[in-house]
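Trainee: please find the sequence and the predicted model below.
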Amino acid sequence: MSIITFSNDFLTFAIPTALFAAFGALSGPVLTTNPSPELVATLLRLPSALLVVWAKLLIFDISNQRSPSAVEEDKINKPHRPLPSGRISMETTRRLLLSGIPLVLLLSWAYGCWQETLLLFTAIWMYNDLQGCDEQWYLRNLFIAVGYGLYSSAALRVMTGPEHTINEKGMQWIGIITLVMFITQHICDIKDAEGDKARGRKSAPIVLGDALVRWSVAIPIIACSIGCPLFFSLGPLSYLSTISMGLLVAGRTLAYRDLKADKLTWKLWALWTCCLFTLPLLRNPDVFVKAWQSLASRSREEGCITA
């Protein structure tokens, strides 16, 4: 598959999901059973988490783009993709899935997140092959939101490490993020409305209309910007980044309505989700304090040795 096809999803989904896992794991007892995570040891697992997310995302993208109706849609929305541009055949994509799915399952088993992967592949099959993506917009949103939750859970398991697991608060946080995606992620469909209409897809912009769908995104974004810090009982300063970024995304969604602006707003929405993902770490910043103290102590020891 072309790297051009995958680059947007990598930047707007794979990296934010890996950051969700990194911030969650570093929050220690806030979301996991690890009472005192080590900064360096945790961050060294980040490439593994990113690999797991990337591998599953690749399976989704291949599955999502290989049907004849998807190719016709991409000729309008994303003509640069490999299938509509003729750089790869339908038979090759089928073979990629035949070999890729077992490999990703094996990878997930090795990293201890095979349960989420099995559920995710079931959801991918229902979304793509059973055309759940073409159902009513709220069902489409539900499939996508569940996928986000499963990706996030798997990545957090990898980042937490085999010695620890996700606690009850962590599962609740994954549920909240799943809800956030359910009520806001159709911002992604606004930029693709023309191709979705040609396919006959009942996405939110087509069913609700342009004006209403923008309000249906803007209001939940503001609500989530307030509600997510409230979940962690954080102080007033913690609301600054989520609300300011939320206002920016909501404002742009309502004010700027051309295709170029919608694409940029979608990317800013992905950045807004990253602001939400930092919240667990704000609840327990001790990991950075301990890391700084460790570095300072090491520097003093090296200074004494040198002297």
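Mentor: All right, it came through fine. Note that the coordinates shown come from a computational prediction; the quantities given were computed from them, not determined experimentally. Numbers count the residues shown, from 1 in each chain.
Trainee: rest of the way, CA atoms for contacts and neighbours
Mentor: OK.
Trainee: and residue 234, helix, strand or coil?
Mentor: coil (DSSP: H, G, I helix; E, B strand; the rest coil).
Trainee: now do the contacts for residue 39.
Mentor: 26, 287-288, 291 (C-alpha atoms under 8 Å, 6 or more residues apart in numbering).
Trainee: out of the residues you listed, who's the most crowded?
Mentor: Using other C-alpha atoms under 10 Å as the neighbour test, the contacts of residue 39 are led by residue 26, with 30 neighbours.
Trainee: how about that one: what's its closest non-neighbour residue?
Mentor: The spatial neighbour of residue 26 that comes closest, neighbours along the chain excluded (C-alpha to C-alpha, 6 or more residues apart in numbering), is residue 37 at 6.0 Å.
Trainee: how about residue 108?
Mentor: Residue 108 sits nearest to residue 114 (C-alpha to C-alpha, 6+ apart), 4.7 Å away.
Trainee: mind checking how far that neighbour is from residue 26?
Mentor: 22 Å (C-alpha to C-alpha, to the nearest Å).
Trainee: all helices for the stretch 201-307 of the chain, in order.
Mentor: Per DSSP state H, counting those that start in this stretch, the stretch 201-307 of the chain carries helices over the ranges 204-208, 210-231, 239-255, 259-277, 279-283, 286-306.
Trainee: highest average neighbour count across those helices?
Mentor: Most buried of those, by mean neighbour count (mean count of other C-alpha atoms under 10 Å): helix 279-283, with a mean of 21.
Trainee: is residue 69 in contact with residue 199, as I believe?
Mentor: Yes: using C-alpha atoms under 8 Å, residue 69 is in contact with residue 199, at 6.5 Å.
Trainee: more neighbours, these two?
Mentor: residue 199 (17 against 13).
Trainee: go ahead and confirm the more buried one touches residue 72.
Mentor: Yes: at 7.4 Å, residue 199 and residue 72 qualify as touching, with contact defined as C-alpha under 8 Å.
Trainee: check the offset of stretch 239-259 from the chain's centre.
Mentor: Computed by C-alpha atoms, centre = their mean, to the nearest Å, the chain-centroid distance of stretch 239-259 equals 19 Å.
Trainee: sorry, back to before: mind putting the helices of the stretch 201-307 of the chain in JSON lines, distance to residue 153 included?
Mentor: Formatted as JSON lines, these follow (distance: least, C-alpha to C-alpha, whole Å):
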{"stretch": "helix 204-208", "distance to residue 153": "26"}
{"stretch": "helix 210-231", "distance to residue 153": "18"}
{"stretch": "helix 239-255", "distance to residue 153": "22"}
{"stretch": "helix 259-277", "distance to residue 153": "13"}
{"stretch": "helix 279-283", "distance to residue 153": "15"}
{"stretch": "helix 286-306", "distance to residue 153": "21"}
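Trainee: try this one next to it:
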Amino acid sequence: MTRIYFSVVNVVVTLFLFTKSDIKTTVLPVAKNKGFFAMAAAPMTNILRLPHVLFWIWLHLLQFDVSNQTINLEEDAINKKDRPIPSGRITLNSAVILRWALVPLCLALSTLYSAETVYASIALVTFTLIYDEMHAHAGHWLVRNVVNALGFASFEVGASLIAGSNSHALDADGVLSVLVSAGIIATTIHAQDFKDEDGDRAIGRRTVPICFPAFARWTIVIPLIVWSFVLSTLWQLDTLMSCALTVLAIFIGGRYFFLRSVSGDQVSFYWYNVWLSIAHALPGYYRIRHT
């Protein structure tokens, strides 16, 4: 029994480590959290749906992360040595088997909710395949940003369908929320690339910081400020909230522009996730004001 217990614990820890770096930004209700987004965009009518939403997100995130980490061995060996493959917790062959075993598990889980949730799962699996196995992650920065945006949109649609009272369709505000979120991701997701520039350069990746070293940081400053104005208008924020969102965007942009060390970029990315979390919560704010 003791051996079985430690084996189970080892498996659980290994699975957690695959998703560890994304837990705070994708699963928990902070940063670019799809669970938080789903509660606002759906909106969530029953708090008992929250565990369903979070588990659906986590399992699909695990599918993406295992796929990504079986592809980016060189990058992880440089930037993220504590991940399961470079740390030796799991072999590459075992990780590849796990990667493909997770696909039917994700689809099977989605069948418990609706056909439309299955479609979102299929879309997410497809964009994962394009991003990783078809090497969009190492291609042109524009393709990478667009595929990222479509993948995040798939996360959001699936999670919102599970969160809402109708698992077969999103209402007009929900659809608009997903479209706006995809636009934000497509134009700002490279905020994550500045802290990884050394590793990305070592494996030949063509990210925005590498392709446009002279003005790459302006591509964070300007979009964050512009999106703050757009969101303020779209979700009808009052003056105080609009100013706070815009000031936060200027603060983050200033950090990216002036604090250019790896540690500085890591902290700036955390602040970017705070702004993104607020942006994802605004549809809920809008719904509450217009209920």
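Mentor: Yep, it's here. As the structure is a computational prediction, the values presented were derived from the model and not from experiment.
Trainee: about what we covered before: show me what the residue nearest to residue 108 of the first structure aligns to in the second structure.
Mentor: For residue 114 of the first structure, the aligned position in the second structure is residue 118, judged by TM-score structural alignment.
Trainee: for residue 135 of the first structure, same thing?
Mentor: In the second structure, residue 135 of the first structure lands on residue 139 (TM-score structural alignment).
Trainee: tell me which helix or strand the match of residue 114 of the first structure sits in.
Mentor: helix 115-131 (DSSP states H and E).
Trainee: just the buried residues of that helix, please?
Mentor: Neighbour counts over helix 115-131 of the second structure (16 or more other C-alpha atoms under 10 Å) mark 116-125, 127-131 as buried.
Trainee: gap between the alignment partner in the first structure of residue 64 of the second structure and residue 122 of the first structure?
Mentor: Alignment note (TM-score structural alignment): residue 64 of the second structure maps to residue 60 of the first structure. Using C-alpha to C-alpha, residue 60 of the first structure is found at 11 Å from residue 122 of the first structure.
Trainee: list the residues that contact residue 232 of the first structure.
Mentor: 279-280, 283.
Trainee: for the residues you listed, which ones persist in the second structure?
Mentor: Comparing these with the second structure on both residues aligned by TM-score structural alignment, their matches' C-alpha atoms under 8 Å, the contacts found in both are 279-280, 283.
Trainee: what helix or strand is the nearest residue to residue 111 of the first structure once chain neighbours are set aside located in?
Mentor: Spatial nearest neighbour of residue 111 of the first structure, chain neighbours left out: residue 158 (6.1 Å); criterion: C-alpha to C-alpha, 6+ apart. In this structure, residue 158 of the first structure is located in helix 137-160 according to DSSP H and E.
Trainee: residues near the aligned residue in the second structure for residue 185 of the first structure, how many?
Mentor: Here residue 185 of the first structure is matched to residue 189 in the second structure, going by TM-score structural alignment. A count of nearby residues for residue 189 of the second structure, using other C-alpha under 10 Å, gives 19.
Trainee: one more: residue 157 of the first structure?
Mentor: Quick note: residue 157 of the first structure (other C-alpha under 10 Å) scores 22 neighbours.
Trainee: please name the residues that touch the counterpart of it in the second structure.
Mentor: Using TM-score structural alignment, the partner of residue 157 of the first structure in the second structure is residue 161. When contacts are counted by C-alpha under 8 Å, 6+ apart, residue 161 of the second structure touches 38, 42, 116-117, 167-170.
Trainee: list buried residues within these.
Mentor: 38, 42, 116-117, 167, 169-170.
Trainee: identify the farthest-apart pair in the residues you listed.
Mentor: 38 and 116 (15.1 Å; C-alpha to C-alpha).
Trainee: is residue 100 of the first structure in contact with residue 59, as I believe?
Mentor: Yes: in this structure, residue 100 of the first structure is within contact of residue 59 by C-alpha under 8 Å, at 6.9 Å.
Trainee: now the end-to-end length of stretch 4-22 of the first structure.
Mentor: So stretch 4-22 of the first structure: terminal residues 26 Å apart, C-alpha to C-alpha.
Trainee: from residue 42 of the first structure, how far off is the spatially closest residue to residue 154 of the first structure that is not a sequence neighbour?
Mentor: In space, and not counting its chain neighbours, residue 154 of the first structure is closest to residue 113: 5.2 Å by C-alpha to C-alpha, 6+ apart. Residue 113 of the first structure is 17 Å from residue 42 of the first structure, where distance means C-alpha to C-alpha.
Trainee: buried ones in the helix or strand harbouring residue 9 of the second structure, by neighbour count?
Mentor: For residue 9 of the second structure, the host element (DSSP H and E) is helix 2-22. The neighbour-count criterion (16+ other C-alpha under 10 Å) identifies 14-20, 22 as the buried residues of helix 2-22 of the second structure.
Trainee: farthest-separated two in these?
Mentor: Among those, 14 and 22 lie farthest apart (C-alpha to C-alpha), at 14.2 Å.
Trainee: closest one to residue 146 of the first structure among the helices of the stretch 201-307 of the first structure?
Mentor: helix 259-277 (15.8 Å).
Trainee: the closest one against the second structure, how far on average?
Mentor: Taking mean C-alpha distance after the TM-score superposition for the first structure, the mean distance separating helix 259-277 of the first structure from the aligned residues in the second structure is 1.0 Å.
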